[in-house]
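J.: Let's see this in three dimensions:
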Amino acid sequence: MEIASSQKITTFLMFEGDAEEAMTFYVSLFDDAEVVHITRYGAGGPGKEGSVQHATFSLAGQQFMCVDSPAQHDFTFTPSMSLFVQCANEAEIDRLFAALAERGTELMPLGQYGFSPRFGWVNDRFGVSWQLNLPA
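T.: Model prediction:
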């Protein structure tokens, strides 16, 4: 007997001041994307007034959460956790890679790597890691 669960797992991105800029950038890259909800810190809150206390956005039907943490941390994003995007065609992979690599770091330039006819891996300007793949 299968028991229905209300549990849901959502990717959570923690920024230190540029959550809204990152979220807006990501939503601009994908067709089926939107900011679902955003709550901002007020004048008396622990975070900078107007910064993102909590936001939810979706990319291609997948929901993500993000915040601007008021606390400084000794860590940031790591490529060991990345967002993997199956691209529909060469134009899409080229467009996404160019946009995400701008002011970012290319970990694996777009190319043929044996496991894929066209693949690239990049850390974007916010430190989030993206793997872009064009399936065979």
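J.: CA atoms for contacts and neighbours, from now on please.
T.: Noted.
J.: Next, count neighbours for residue 102.
T.: 13 (other C-alpha atoms under 10 Å).
J.: and for comparison, fold this next one:
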Amino acid sequence: MKISNQKITTFLTFTGQAEEAMNFYTSLFDRSEIVSITRYGEEVPGKEGTVMQAVFSLNGQTFMCIDSPIEHEWTFTPAVSLFVTCETEEEIDRLFEELSKDGAVLMPLAEYPFSKKFGWVNDKFGVSWQLSLEK
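T.: Now for the predicted structure:
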């Protein structure tokens, strides 16, 4: 798969779950793959074998991620979310079900004044997703 020349790329900071998250996300979206993974080794500050930097794509959109070697109090927040326009009801229903497993539903999948079908979830890694059915 060809990587786009995006100037701005979403960068997700995990605390040991980066590879698991990438595998989960790429299993949900068409045209998705893990493009590259660089791992921490013995001579660097991160936990050996975890993700020092990775690139993955979801339906052609490029993302980057890391397993932070530094302990910090912050994590993901719904103030920044990934907005997905779904083409079919099957797609939005499937994504809502999978992304909400072991996560949290912020807005149930329903009709709203701004969308025929919309749902908002935090997944099991804490990443926030807004799902909307295309008009």
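J.: Tell me the secondary structure of the residue sitting furthest away from the middle of structure 2, please.
T.: The C-alpha centroid of structure 2 is most remote from residue 43, which lies 29.0 Å away (C-alpha atoms, centre = their mean). Put simply, residue 43 of structure 2 is coil when judged by DSSP: H, G, I helix; E, B strand; the rest coil.
J.: contacting residues for residue 12 of structure 2?
T.: If a contact means C-alpha atoms under 8 Å, 6 or more residues apart in numbering, then residue 12 of structure 2 has 63, 64, 65, 66 as its contacts.
J.: Likewise for residue 129 of structure 2?
T.: 81, 82, 83, 84, 99, 120, 121, 122, 123.
J.: so what corresponds to it in structure 1?
T.: Counting by TM-score structural alignment, residue 129 of structure 2 lines up with residue 130 in structure 1.
J.: could you measure its match against residue 93 of structure 1, distance?
T.: 11 Å (C-alpha to C-alpha, to the nearest Å).
J.: same check, this time on residue 43 of structure 1
T.: From residue 43 of structure 1 to residue 93 of structure 1 the distance is 42 Å (C-alpha to C-alpha).
J.: Next: residue 62 of structure 1.
T.: Counting by C-alpha to C-alpha, the gap from residue 62 of structure 1 to residue 93 of structure 1 is 19 Å.
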